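Chemist: sequence unavailable; structure follows:
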């Protein structure tokens, strides 16, 4: 994925010119090369400041969470994996014989995904790129995150029908945003409005990426926006801890 950088009016967010996802890409490359703990770090306007276990992005199906297993079982026909990352779902679906196109906004991550054996990889920002004829669009691991804001969500919901064949479905997971502190992290602007509109900053090996927007949307808010955009939404899975899987279809 390739989120837009923070606007210039937020100078306190900038620490350099490193692209937003460059630390993510370099950490994934280091792990793939054998580093057990590449040291990827995340800070956010929600108060998060933590190391991310990079091996998580390389999980095999036996290590998946329940909603991931269910999402993959729901996949049918030709699949489009948007924001495929290191490709755990793409590779598992291909192993089942599913035709999959994986889309990644980071050129370096797209190269890694090809090196891992994915058959069809596209380097593109899925908010603006499209290709028709898919029976399932898969968006896992907070797949709507790159839309950034509720306005971005509305734009994506208007854009997404272009991907689908008649009767197609979009499978999306998410988790509600939870602020770790009463106020935003020092030096970050308030998210403003809907609390799931966060700023994210990634760092790895001394490189700090430019902050980008990330959306954490609850299923009720997604349902309102989806219905307004002409979608039918079904919550297919909830784990009781804020994580969920939704299925979007177009009324016939």
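Modeler: Yes, it's here. All of these numbers come straight from a predicted model, not from anything done at the bench. Residues are numbered from 1 along each chain as shown.
Chemist: going forward, measure contacts between C-alpha atoms and count neighbours the same way
Modeler: Noted.
Chemist: mind checking the SS state of residue 154?
Modeler: helix (DSSP: H, G, I helix; E, B strand; the rest coil).
Chemist: and the end-to-end length of stretch 146-164?
Modeler: Counting by CA to CA, to the nearest Å, you get 20 Å between the two ends of stretch 146-164.
Chemist: what separates that stretch from the chain centre, distance-wise?
Modeler: Computed by CA atoms, centre = their mean, to the nearest Å, the separation of stretch 146-164 from the middle of its chain amounts to 13 Å.
Chemist: again with stretch 65-85
Modeler: On CA atoms, centre = their mean, the centre of stretch 65-85 falls 13 Å from the chain's centre.
Chemist: this is the other structure I want to compare:
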């Protein structure tokens, strides 16, 4: 697969920034993902992300680290033991270059160590792909938790993106969960393969956690249907 994200991050880091990543999905038109935003400082982060970083403790796994902005704050400001992983080779190269000591080009399911905090930000639950995979996904996350560990993740309820009827009902596909989305990314004339991405409303996440013997707590909500959840063992 083409490493669209990694190529763009490397360009920005190496001062070759000339355009942004373009994303398209089954629920939205083409949209820009500004590269500077992926290199944001703590002060530039949304409140939800700031709160998650405040709550992070102990040995941390930053899943889908991107350019490493969250890991940098945890390692350099909070002095935590951080491991950053991403399936993008370019992303991990940038994260290492920015100073993260433990950074690996790795799929989440390759992880076997246990952590005090699992961090899945920027809709990190999205890598689950489809709702039918949520039990397997949560069970693997649970296996990576130390006894008093926590999972901090954010997501969005995207029901607002669908047409609403006069009676208040919403038109969604009958044969799948409305938060299942297919994405492509393109950059400088190159395009990624289509990939699955999952947005979860809080009630669905909470029910999935209960089914997997996990406690799910709503920590805070953002300004645009997004929320931060803290998940722990029962």
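Modeler: Structure's in. What do you need? Please read all numbers here as calculations on a predicted model, not as lab measurements.
Chemist: residues in structure 1 aligned with the top strand by length along structure 2?
Modeler: Longest strand in structure 2, counting residues (DSSP state E): strand 145-156. Taken onto structure 1 by TM-score structural alignment, strand 145-156 of structure 2 occupies residues 164-175 there.
Chemist: average distance between that stretch and structure 2?
Modeler: Superposed on structure 2, stretch 164-175 of structure 1 shows a mean distance of 0.7 Å to its aligned residues (mean CA distance after the TM-score superposition for structure 1).
Chemist: tell me the secondary structure for the residue nearest the centre of structure 1?
Modeler: Nearest to the mean C-alpha position of structure 1, by CA atoms, centre = their mean, lies residue 143 at 3.3 Å. Following three-state DSSP, we place residue 143 of structure 1 in the coil state.
Chemist: can you give me the distance of it to residue 68 of structure 1?
Modeler: For residue 143 of structure 1, the distance to residue 68 of structure 1 - CA to CA - is 12 Å.
Chemist: do the same with residue 110 of structure 1
Modeler: Applying CA to CA to residue 110 of structure 1 and residue 68 of structure 1 gives a distance of 21 Å.
Chemist: what's the answer for residue 113 of structure 1, then?
Modeler: 19 Å.
Chemist: so where do the strands sit in the stretch 1-150 of structure 1?
Modeler: 40-44, 49-52, 79-82, 100-104, 121-123, 134-139 (DSSP state E, counting those that start in this stretch).
Chemist: need those in JSON lines with distance to residue 147 of structure 1 and mean neighbour count, can you?
Modeler: As requested, those are exported to JSON lines (distance: least, CA to CA, whole Å; neighbours: other CA atoms under 10 Å):
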{"stretch": "strand 40-44", "distance to residue 147 of structure 1": "16", "mean neighbour count": "20"}
{"stretch": "strand 49-52", "distance to residue 147 of structure 1": "21", "mean neighbour count": "16"}
{"stretch": "strand 79-82", "distance to residue 147 of structure 1": "12", "mean neighbour count": "25"}
{"stretch": "strand 100-104", "distance to residue 147 of structure 1": "14", "mean neighbour count": "25"}
{"stretch": "strand 121-123", "distance to residue 147 of structure 1": "17", "mean neighbour count": "20"}
{"stretch": "strand 134-139", "distance to residue 147 of structure 1": "12", "mean neighbour count": "24"}
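Chemist: got CSV for those strands, with distance to residue 26 of structure 1 too?
Modeler: Formatted as CSV, those follow (distance: least, CA to CA, whole Å):
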stretch, distance to residue 26 of structure 1
strand 40-44, 9
strand 49-52, 13
strand 79-82, 20
strand 100-104, 15
strand 121-123, 16
strand 134-139, 22
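Chemist: ok, which of these comes nearest residue 219 of structure 1?
Modeler: strand 134-139 (14.5 Å; CA to CA).
Chemist: residue 113 and residue 68 of structure 1: who's more crowded?
Modeler: Set side by side, residue 113 of structure 1 and residue 68 show more neighbours around residue 113, with 25 against 19, by other CA atoms under 10 Å.
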